[in-house]
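Colleague: curious how this folds, go ahead:
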Amino acid sequence: MKKYILLLFLGAQLVLRGQSSGLIADDIAVFYPENYEAERHQPSFAIKRELEIRGKIPRQWTLIPQFGYDGENSTVKIDIDEDVDLYGNGEVTGSLRRNGTSVELWNTDNYVYKKHEGKRLYQSHPWLLGVRPDGTAFGVLADNTWKQDFDLKDDIAITSYGPPFRMVIIEKNSPQEVMHALADLIGTIPMPPLWALGYQQSRYSYYPSDSVRYIAREFRKRKIPADVIWMDIDYMDGYRIFTFDKQGFPDPRKLNRDLHKLDFKSVYMIDPGVKADEDYGIYQQGTEGSHWVLDQSGNAFVGEVWPGDCVFPDYTRPETQKWWASLYGDFMKLGIDGVWNDMNEPAVFDSDNFTMPETNLHRGGGDLPQDIHRRYHNVYGMLMVKASREGILKASPGKRPFVLSRANFLGGQRYAATWTGDNLSSWEYLKLSVPMSLNLSLSGQPFNGPDIGGFSKNADGDLLAHWTAIGVYFPFCRNHSSKNTTSQEPWAFGETIEDASRKAINRRYKLLPYLYTLFRKAHTAGTPVMQPVFFADVKDLSLRGEEETFLLGEDLLIIPQWAERPHLPGGKWETIPFEEEQDDYQATVKLRPGAIVPIADEVFQSTEDYNTRKIVLLINPDEEGKASGTLYDDEGNGFGFEKGIYSLHRFTGSADDNEVRVEIKQTEGSRKLRRVYKIGYIHDGLITYSDWSADEVITLSLEK
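Modeller: Alright, predicted model coming up:
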């Protein structure tokens, strides 16, 4: 802390005399400015339940917000020590460490991140994680949806173009503890369907429907695992949402049925812009139900998007949310598996700011008050995906919904996964994708990833292979490219690139038992699936800025081939020998000392084939010869897991010079499967296997 002790003390007293500041949990405080108006901010979009004061803020509390308000704009300043490392702010460009940066939280359709110097992107996360040199950590949450800026060039300075807002500050012993506290405040991701963790192929656009079938058949013929094919806007009739082009997609039900026969799932895009067409049923319904956002004169706002002139649902209205959800009923009955909500910043082409005017009116209803678009802009996408998810769930109540959203807000992980928007096919953007996804992960959104291969411009084979070789370890794993660009399916650049891509994707499917277990941890505790390397040793300051390598969970270290002199955690991390022959593309994957990681014995061509009947336990004992790990398993879809129909197994290992021993115990759940295991003991880059066993204790003799 800057040592202005007297000033800090006086500042603290001013804040603590505010109307309701106090502790809401151990080491979590909420601070209110004296002129806070709850109706201008509540109910909160980020925080899932209203805050309850449980105690006074202790005098030794050091992070004290200093509030300001000039009658129009609000400010918050928090003094921090110069040696604190800052992370988060959600979807951001630039370095992993956010010190010295500034961002503008105003959701913006930002093609290849070039507008506004890359400081405005598609999502807004008013959240920061701070880590001190001793490994203790704090979190700063501005509970504010209004247009706002974060300036981290000195201390933490927030400027909001709206009324005064409250601040929540978390103090914990480690960044991991802060992430768990954040999850308790803003919620976690819902448990995804297993198929959403598979490799996914997309393009703007696969057209006509026979080209979709061709792509699916090629994956199966070439033995490249994949689970999903995506439909961009060209499947629609004139870009009218919830319709199909009669020439290109004459029978979507049959297309989806054909994909299912090949063990593929389908995801279709739905945008918020509704074509203003008097002969179009969705427009007729929305107009009759008064469902549109209004301009400042009280008329339905009209703006240009892909279909031409469009109107936009006002998702602040409960009636509109219900109507929007109802539109998915017949749509999902066509055999559609997932939905992609795009352009929902919302993007508007014929506007200086590429969105609707800040003075537009949202009428609200229920818990949400009427207010201008400046208040609701950053949560427009979040409200959309919430209604979409509810509609998909109602249409298919026995299945876990999957929604992908381009725009979102802090807390929106409760409704949708995300990706990092329209990136570029270049080495710069490949390398940028790692810190982008890490900062999203450190902002409560663990289900995220980039467009593998890059969306805009032409990829080449070398770039695609390297991007696939690292992209298979991102939580969300999708290859996506734009119109008028080179095709970038795994086979598009010849046998060498195809083989490299196949090897990488095979690895992801072998790691599915471990990856699915990580998603369960994200669902239950908010633990990031993709983690920065400094999580391995929060006191090793050399790791704080490492942004080429990353952790998958806490047990696997991912090192790209292209990483230059990366800073790696100490200890004897062992390299996992996935293949007998190495190529020039595959990432090095290292197993943490003291870890046991469950992987599949075989490579599945899709998650339809996935099972945990035969599991290999990769083990790397620590210096004391100890190791541990877990395996989560359920039905892969549906909600039986909420009734206890799942299994959680814990593995406890020990090793000495003569023997490796692993004890297996089911600790949770009623799901009972006949399963066999074998140990894969990794030492000095070599792997030694035990025999298969169904016993609760497996041993591997090391005697020669």
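Colleague: all contacts plus neighbour counts: C-alpha atoms, from now on.
Modeller: OK.
Colleague: could I get the full set of helices for this structure?
Modeller: According to DSSP state H, the chain carries its helices in the segments 5-16, 175-186, 209-221, 252-261, 281-288, 318-326, 328-332, 373-376, 380-395, 427-441, 461-471, 495-510, 512-525.
Colleague: pipe the ones you listed into JSON lines and attach distance to Leu197 and mean neighbour count per row.
Modeller: Below are the helices of the chain laid out as JSON lines (distance: least, CA to CA, whole Å; neighbours: other CA atoms under 10 Å):
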{"stretch": "helix 5-16", "distance to Leu197": "46", "mean neighbour count": "15"}
{"stretch": "helix 175-186", "distance to Leu197": "21", "mean neighbour count": "22"}
{"stretch": "helix 209-221", "distance to Leu197": "17", "mean neighbour count": "16"}
{"stretch": "helix 252-261", "distance to Leu197": "17", "mean neighbour count": "17"}
{"stretch": "helix 281-288", "distance to Leu197": "33", "mean neighbour count": "16"}
{"stretch": "helix 318-326", "distance to Leu197": "25", "mean neighbour count": "19"}
{"stretch": "helix 328-332", "distance to Leu197": "20", "mean neighbour count": "18"}
{"stretch": "helix 373-376", "distance to Leu197": "31", "mean neighbour count": "23"}
{"stretch": "helix 380-395", "distance to Leu197": "18", "mean neighbour count": "24"}
{"stretch": "helix 427-441", "distance to Leu197": "16", "mean neighbour count": "23"}
{"stretch": "helix 461-471", "distance to Leu197": "12", "mean neighbour count": "25"}
{"stretch": "helix 495-510", "distance to Leu197": "9", "mean neighbour count": "22"}
{"stretch": "helix 512-525", "distance to Leu197": "8", "mean neighbour count": "22"}
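Colleague: second chain to compare with the first, below:
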Amino acid sequence: MILSTIVIALWGFISFTTADSSNSTTDAATTSYVPIFQNAIPPALTIGVEQLPNINNDSAVDANVAAKGYSVVNITNTARGLTGILKLKSATNIYGYDFEYLNLTVEYQSEQRLNVHIEPTNLTDVFVLPDELVPKPKIDDDYDFARSDLVFEYDEEDFGFEIVRSSTGETLFSTKGNPLVFSNQFIQFNTTLPQGYAISGLGESIHGSLNEPGLVKTLFANGISNPIDQNDYGVHPVYFDQRYSSNTTHGVFWRSSAPQEVVFEETSLTWRSISGVIDLYFFSGPDPKDVITQYVSQIGLPAMQPYWALGYHQCKWGFETIDDVIDVVDNFKKFDIKLEAMWSDIDYMDSFKDFTNDPYRYPTDKYRKFLDDLHENNQHYVPIFDAGIYVPNPNNATDNDYEPFHLGNETDVFLKNPDGSLYIGSVWPGYTVFPDFLSNNTQEYFNILFKDWYNRLPFDGIWADMNEAASYCVGSCGSGRYFDNPVQRAGYRFSDQNSYPKGFNVSNATEWSSISKSIAATATSTATTISTSSSSSLSIDAKNTLAPGRGNINYPPYAINNMIGNHDLAFRQISPNATHADGTLEYDIHNLFGMLEEKAIYHALLSFRPNKRPFIIGRSTFAGAGKYTGRWGGDNFADYYMMYFSIPQAFAFGSFGLPFFGVDACGFNGNTDMELCSRWMQLASFFPFYRNHNVIKAIPQEPYRWEAVISATKTSMDVRYSLLPYYYTLLQESHVSGMPILRALSWQFPYESTLSGVDNQFFVGDVLIVTPVLEPGVNYTKGVFPGNGDIYYDYYTHERQNFTTGKNETLDAPLGHIPLHIRGGYIIPTQEPGYTTTESRQNPFGLIVALDAKGRASGKLYLDDGESVEVEESLNVDFVASNNKLVGSSFGQFKVDQPLANVTVLGVDSKPEKVLFNNNTAHFDYTNKTIFIVGLDKIVGNGTFNKEFTINW
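Modeller: So this is what the prediction gives:
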């Protein structure tokens, strides 16, 4: 998109007519638009007070050294645990005023779950996370208390506690020997850890899957583009501790929405919070997948996605007009590249205002026809939605005609300042307000506006962006200034993206030679690109002071390491002192904003499509958000290191209960190139959410832009679409159990310590192992294939591989090829791929039977109508192969008309004399120890999976 057009979108329109003496009429071809000058947000309003994070302050008091802790003064046993009173030994008031008395409650909630809850006896001015915002795990009704695998032990004089695994006697968590600190704005406890621990979780951050000694994790929702090792968009306060000494894994979840900080040291973990209470949940496992499902089943099982969500999605920020979007859809068809869903960034909006479309560039009639055409072709459309609602200028009648603000203002659904006035920040359109999801009227407000929007432009899902929630100024900067609207975001730049990925000059030599001078003149390091500096002066003593009651809200006495800009909690975020309808401060629930918005959108979509699964992809999430939304990785960078990090990102979000995850293939920020995009389009094809998206002013990166990327993309898309039945079965497994779709090797083989932290490979379910190329300029990759005696087959050739357990194998991987292997012992349902998921579902099925060393295999298939929230009819098919026989057993009422057309059996040592399908002779070929059974549809007809069948060979 060119600069002039963007400025028009920001600033409004004036039309004028080109003089033409031969024709006095005006038509669209002679009408142009020039920008009206408007104010920009004053730069002073965008600069916060620079904070010095305590972890970077050598003079900061060490609470472990200074605090005196608590002692136990009373303990009472209960039917499911105990209660007690803790008394402060001596006040130190380090980073807040210490509470003198605390209530301790311990609940044995199930055989695998234990809760430790500590809060002040006087809860005045203490925030306790309400159950209706984040449901609290409850005691199981029918478990044997005596069989709990977790045991709580404590010391009385210097209070500390341990969680011990009863089956092994191993201490899983211990605060003994370190004082508990509990004040109005600072909570801290520590646990000892074994040397060489393997702990994952505690997101969101761009990091490998393991948290090493020396790492500090900040848990505070932040709207910056994928900073390395710093706080990012979402908050998930849970970790998973995998111990190879005992071959067990347990989990720890702090149910708190407060800003938090976690410090990893050689043999300890320190966990801090600047709000709330202690509400810890321990999950016993004992295997990694056990712990994940135990955790996810308590925070909320993931929403079942519609079938079409598994197709390929395309987006770009910078589609200037609806014609640009139409051209992209047409080009996908022209090059015969599958396209399921087209997306729009903020380009479609009228001056970037939610619930609008630009009347000139995206006129409603043409926009609507485009959507109707998409739907006629069984394709889908997803627009972006931002958290901030524009505040119109009351002095401008045209600008003031913005119903989403007026309706919200009249029904009192927006966040307030402490004095009761509207909290007015700034996002894309100018000064904005923000919905308050604790207001009783906000859900109905969303119901009305989303329904009206849908009736005008029938979208198929919503992309919830900027919902940390981001604000481009500090505090309520629009108070008294909204009559300047529309205003331009301060510091906004439309410069071309001149950076290219590592190795660009090698693999893209011709292109490189023409732009190298430009890059040399403008290139900046990644660190510069992803950080924001501030010219404000350092101020900690004057601001970070103790205060009674709720305390110092905007500048807490303990400064967490909020990475953005100058560490001010209000910088590019809603200010901590913004106030909700019930008096709750944003300070306490900032980390929940994204999830609460996603929940409101989910129910708004259901309000007018009551039995269609809402499709939502969000940017900021919290524990339990998976009930409403999927996730994408945010604004990543077009470089190989980000492609690598997408794998541990996927592991993390799978463990957080958000299995429907993907990243912007080929990279969002910066320019991609042919090689990177080719590799990334293939890697992303195995992620549950598969989308390509990039930033404005970067070169276009739709896969048809390069011949090599076309070829690579088609290859991987055919594999993905043929595996849609398998992926949909995994979606349903996640929905009912919480099991991630993409799985770390260390989860699959939890007793093999050499797999700890392997982030360059992953399993799709239990069956497929993907080994991508993650660096430029190579035609090979390396990976391990674990399991003592496990068999692996090449997906493409069906040949059994001669891998050595524990060896780092070198795999051929020329450009356009991504190694994919099938683990023996499993059966994969497939379907002939079509251009869309709808076409694919109408095609014949297949089965890939990968036999293990004993000639056995098993698998599952789940199908339903692909869209209903309340599934009334479904079909489950179990496949079992052994002794040269395959049996398919089905149960359920959902009818599948498509036939089973072919079955491929891998690992058959000798050619069979014949193959029988239900005693009917079937045609087959035998090559490389593989039986190819084909033409079954001619034997069995339609509806093979509706009844039991057998195949013998």
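Colleague: include distance to Val274 of structure 1 when you put the helices of structure 1 into CSV, please.
Modeller: Below are the helices of structure 1 laid out as CSV (distance: least, CA to CA, whole Å):
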stretch, distance to Val274 of structure 1
helix 5-16, 46
helix 175-186, 31
helix 209-221, 23
helix 252-261, 21
helix 281-288, 6
helix 318-326, 11
helix 328-332, 15
helix 373-376, 18
helix 380-395, 13
helix 427-441, 30
helix 461-471, 34
helix 495-510, 38
helix 512-525, 34
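Colleague: leaving out sequence neighbours, find the closest residue to the aligned partner of Asp766 of structure 2 in structure 1.
Modeller: Using TM-score structural alignment, the equivalent of Asp766 of structure 2 in structure 1 is Glu554. Distances taken as CA to CA, 6 or more residues apart in numbering place Ala536 nearest to Glu554 of structure 1, at 6.9 Å, with adjacent residues excluded.
Colleague: counting neighbours, what do you get for that neighbour?
Modeller: Ala536 of structure 1: 21 surrounding residues under other CA atoms under 10 Å.
Colleague: over to the one 10 residues further on?
Modeller: In terms of burial, Glu546 of structure 1 registers 20 neighbours under the definition other CA under 10 Å.
Colleague: now the one 4 residues further on
Modeller: Using other CA under 10 Å, Phe550 of structure 1 has 26 neighbouring residues.
Colleague: I'd say it and Val533 touch.
Modeller: Yes - assessed by CA atoms under 8 Å, Phe550 of structure 1 is found in contact with Val533 at 5.0 Å.
Colleague: between those two, which contacts overlap?
Modeller: Applying CA atoms under 8 Å, 6 or more residues apart in numbering, one finds that Phe550 of structure 1 and Val533 are jointly contacted by Leu557.
Colleague: aligned partner of the residue nearest to Glu554 of structure 1 in structure 2?
Modeller: With TM-score structural alignment defining the correspondence, Ala536 of structure 1 maps onto Gln748 in structure 2.
Colleague: its match and Asp766 touch, don't they?
Modeller: Yes - shown here, Gln748 of structure 2 and Asp766 form a contact pair, counting by CA under 8 Å, at 7.2 Å.
Colleague: roughly how far does Arg59 of structure 1 sit from Ile24 of structure 1?
Modeller: Arg59 of structure 1 sits 16 Å away from Ile24 of structure 1, going by CA to CA, to the nearest Å.
Colleague: these two: which has the busier surroundings?
Modeller: Between Arg59 of structure 1 and Ile24, counted using other CA under 10 Å, Ile24 has the larger neighbour count: 18 against 10.
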